[in-house]
Every structure is written in C-alpha cells, then in structure tokens.
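**Q** Sequence first, predicted coordinates after that:
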Amino acid sequence: MIRARCHPALAGLLPEPMPAARALPNWFRAMPSEVTAPSLGGEAVRTFKHCPPMIDAMSTGIIMPLVTDLTITENQLSWDWDPPILDDARISRAPVGLHVPEQTTGAPFRAASNAVIKFLNFWTLEAPEGWSLLFTHPFNREDLPFRTLTGLVDCDLFKDGYVHFPAIWTDANFSGVVSRGTPIAQVIPVPRNGPALEIGQMSPAQIARNRTTQEALSSDRGVYRKRFRH
C-alpha cells in the first residue's frame, strides 16, 4: 500500500492522488473502438482502445494531480491560489518552482525548451518496506504541454519528505489554462531488489511455444487479453 498524507491545514484544499485507472484521459475514453483504414482499402481496424498493454500502463500506479489552475500567456506563468501559511512546516506556498537553464547543461532536452519548471507536491508518499517509487510523466499523455522528468525515490525511507516533479515545458506555443487536477506525474511502485537479467538462446521447446503463441496472436482477436493477462 502507498500512503499519501498532507498537512491537516491543506486537507480539503488539495486534489487528492488517485489510482491511475480513474484518471484515463478524455481523448482515450472518447476514442472509437474501430475505424475505417483507407490505407488498407477501407478495411475496419481496431484502435488502440483495444490494446491491453497500453491500457494497463496507463492504469498502473497512482496519479499526482496539479494543485491549482496555471495560466500561461505570452511565456508568462501565473496562478491564483492562496493556501494557508504553515508555521510548522517548510514548504513553498507556490504551486510551481523553476530550475535555471544551466541545471540542464549537457541534457538533450535543453535545446527543446529553456522552461524547466518544478511542480511542487504537497503530499508525502510512503512505500512499503523494500519498495521504491518511480515518478514519471503520465504514460501516453503526449497531449500535455509539458513532459515530467523521471526519477526514482526510496519512499520507504524518504517517507516524511516531499518529492517534487521537474518538467520540461514542451509546447512553446501553448496559451491558456492547465487545469487543477491535471495529471503531472504517474507513480509506480517497484521492488528495490528486482530480478536479475539472464541472457540466453531459446531451446527447441521454447521455439515451439513461441511459434504457437505467435500463430495464436495472429489468428484470433483478444488472445493476449484472454490468455496472457491477469
């Protein structure tokens, strides 16, 4: 179990973290199940809405939401949010911070944008003993005008601190509002001592099973979902 806690004075003011399955984007929910493909002579094809690995990835872990509306106009970022002053806590009252561009020196994403922001997180996150938390950009959310950078934190030990989320602003032409509750990070629990890697060649029996699997996948819809997925 991942435990998320906030300061009592902020309870009810912050949008709560949520299971990622509850935060599937509207574009995915609205996606049709089948479409006509002119490149295939008008044949009907199923969309990514039928792709279990994609759905499972987008539904894994928890989503951390943006705490308040952010308004972006002419490369200016502003907000209207006035949380209480916490005399017994050390955390900014601003919903975002900034990294100076020099902090990304040598990184390939610096050329794309000099706007390196940091979404501030007001929730402490506690992982079970022996587990770390992987923080990353919400999976398959290329519709967002930013890209959250990926980090791994041992949140069974760092359970009383705040993990914030640096992000690159990728849409230089964006103008408008990024709404409160927008997913800003996806959090995936991972065991700290994961399995080792073994490299080898398939045995004759494994080759036969591989061929059987590939033939099943190509001959029947839904085989992966029915046979290879919990």
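**A** Looks like it arrived, so ask away.
**Q** alpha carbons only for contacts and neighbour counts from here, please
**A** Noted.
**Q** Endpoint to endpoint, stretch 40-48 covers what distance?
**A** 17 Å (Cα to Cα, to the nearest Å).
**Q** can you pull the buried residues of it?
**A** Within stretch 40-48, no residue qualifies as buried by neighbour count (16 or more other Cα atoms under 10 Å).
**Q** Alongside the first one, take a look at this:
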Amino acid sequence: MTARVFAEGSAMRIKFRCLPGYRGHVPEPRRASEALPDWVRKMPAAATSPTRGGIDVPTVKRCPPFLDAVREGIVFPLVTDLHVRGGEISWDWDLPEVEGRLTIESPIGVHAPEQLTGAPFRVDREQFAIKFSNFWAIEAPAGVSLLFSHPFNREDLPFRTLTGLVDVDAFTRGFVNFPALWVDPGFEGTLPKGTPVAQAVPIRREALELEFDVGEFDEAGFAEQRAFQTALSEDPSVYRKAYRQKRDGRGRDEASDL
C-alpha cells in the first residue's frame, strides 16, 4: 500500500534533519508535485503524427498516469553545480565547519565497479557508478519505509539512480545516499544545483499476502470491457474524467493546469 505524502485529511509527517549550520546551504527536499521539469510544462498537449496519417495525437502531457508518477512523493535535489569535462566531475562548494562532524562533505562519490559484480549493469570507464550525497536524515512514522528510485520519467538526465527501499522509521539518524550509473558518456557541461537526483515514495509496511485470481471475463464483464473500450475510442480522456482519483492537490482536468 502506498502512503500519500501530505494528502489532505491524512497528512503524513516526514521529518528531515541536517547537521547544525547546514540549513540554508543544502537544498531541502521538495514535494515532487512542486518540482516538475520545465519540459513537461512546455511540451504541447497534442502533436501531429505522420505515422497516424497526419492527425493530431495527445502527448504524454495528457496522460494522467505519466503525470501522476512524476508528481508523486518527494524529490531530493542535487546540492551544488557539478561541472563535467573530459570525463571528470568537479564542483566549487563549501559547507560550514561542524565540530565533531563524522560525515563527508563531498556532494558526490564514486562506487567501485566491483560492487556491482553480477548485476546486469554496464559499468566501465564510460558508464561508471557514482553516489549522490544526501545531507538530510529522514524520519517517517512507525511502519513506513521510503522507496527511493530514479526521478520518475526523467530519461533526460545523464544518470540513472538505482532503486532501494529503506526503513526510515528506524534508520532516522543516518543519511541515505543515492547510488547511480552515469549513462551518458558524451555529456559535457554543468549539471545544475537543484536537479532531482532521487524520488521517494512512502510505503506502509503492512502485512500483505498477495492472492492471485487469474481467469477470463464472464459475459457481463466482457460487455463492460467492450463498453469501456467504446467510450475510450470516443473520448481518450475518459480515464482522467471518470476513473482518476484526486491526490495531493492533483487530479486537475486540463494539461494547461500544470
């Protein structure tokens, strides 16, 4: 079961804590619904398709499942500009000195390729394993974990964050860092501060025994399925209008509301 973050009437309080003196220097986690990429906002709601006989077809901007995934949960931003030149990553960033600090202050680290031995990931000099540093300890309510992953539908980014599940109701004083693969060896330039490097969705750890019921539609179910397909062919937005559930201030009917 997925717990909705900040949902009206059922708010879930997620606590974020940084080291003394770091606040204001380290970008704060954000609601994903407040961190949509510019290309989603700018893309058209429809585009002409030569492969469909020149008719206008809706883009993913009119696809509620696509948008709802992008808006779900929490995003963690890159803490400073990363400059990529000739296969090297550099930065110019200073954090305040904290007496007794036992954590690193580098915004990024590197994983040894051997740590991925046996995994089907290509890791070599061109596509290497990195680790984005996170400077926020996270505390969720009892029974809640966070599922961390690559920012949803963000194939424009030159890296791919690996997916992991962390019990942040117990692991409340450590920092969850974000391992990733650098997948674009041709990238040159600056990866700007604030770029989402991970997206997290709260998951309730409730005992759940899955029971599969696999079969064919009966006559009534098949009639209902045909009726739905007919409605969908007449109005491609039928899911958005009749089935989509409102969540976290979303559920708006028009792409122009983004």
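**A** Cool, got the structure. For clarity, every value in this text was computed on a predicted model and none was experimentally measured.
**Q** what TM-score do we get after superposing?
**A** Once the chains are overlaid, their TM-score stands at 0.94 when taken by TM-score structural alignment, normalised by the length of the first structure; 230 aligned residues with a Cα RMSD of 1.6 Å.
**Q** The corresponding residue of the second structure for R3 of the first structure: how many residues sit nearby?
**A** Mapped onto the second structure by TM-score structural alignment, R3 of the first structure lines up with K15. With neighbours defined by other Cα atoms under 10 Å, the count for K15 of the second structure comes to 14.
**Q** Does K15 of the second structure touch I138 like I think?
**A** Yes. Under the criterion of Cα atoms under 8 Å, K15 of the second structure makes contact with I138 at 5.7 Å.
**Q** returning to what we had before: and the match of R3 of the first structure, how far from D56 of the second structure?
**A** Following Cα to Cα, the distance that separates K15 of the second structure from D56 of the second structure is 45 Å.
**Q** What helix or strand is the aligned residue in the first structure for W39 of the second structure located in?
**A** In the first structure, the residue matched to W39 of the second structure (TM-score structural alignment) is W27. Secondary structure from DSSP states H and E places W27 of the first structure in helix 26-30.
**Q** now for that helix, which elements pack on it?
**A** If you count contacts as 3 or more Cα pairs under 8 Å, 6 or more residues apart in numbering; DSSP states H and E, helix 26-30 of the first structure packs onto no helix or strand.
**Q** Comparing it with the second structure, how large is the average distance?
**A** Compared with the second structure after the fit, helix 26-30 of the first structure shows a mean deviation of 1.0 Å (mean Cα distance after the TM-score superposition for the first structure).
**Q** Need the residues that contact that helix.
**A** For helix 26-30 of the first structure, the surrounding residues in contact (Cα atoms under 8 Å, 6 or more residues apart in numbering) are K49.
**Q** Name the residues of it that come out as buried.
**A** For helix 26-30 of the first structure, it's none, nothing buried (16+ other Cα under 10 Å).
**Q** And L78 of the second structure? What does it align with in the first structure?
**A** In the first structure, L78 of the second structure lands on L66 (TM-score structural alignment).
**Q** what residues are up against V144 of the second structure?
**A** 167-169, 202-205.
**Q** whoops, I mixed them up, V176 of the second structure
**A** Contacts of V176 of the second structure by Cα under 8 Å, 6+ apart are 133-134, 136-137.
**Q** Helices of the first structure, residue ranges please.
**A** Counting by DSSP state H, the first structure has helices at residues 26-30, 52-58, 204-219, 223-227.
**Q** distance from the second one to the second structure after superposition?
**A** Compared with the second structure after fitting, helix 52-58 of the first structure deviates on average by 0.2 Å (mean Cα distance after the TM-score superposition for the first structure).
**Q** which residues are contacting that helix?
**A** Here helix 52-58 of the first structure has contacts from 20-21, 24, 48-49, 138-140, 224-225, using Cα under 8 Å, 6+ apart.
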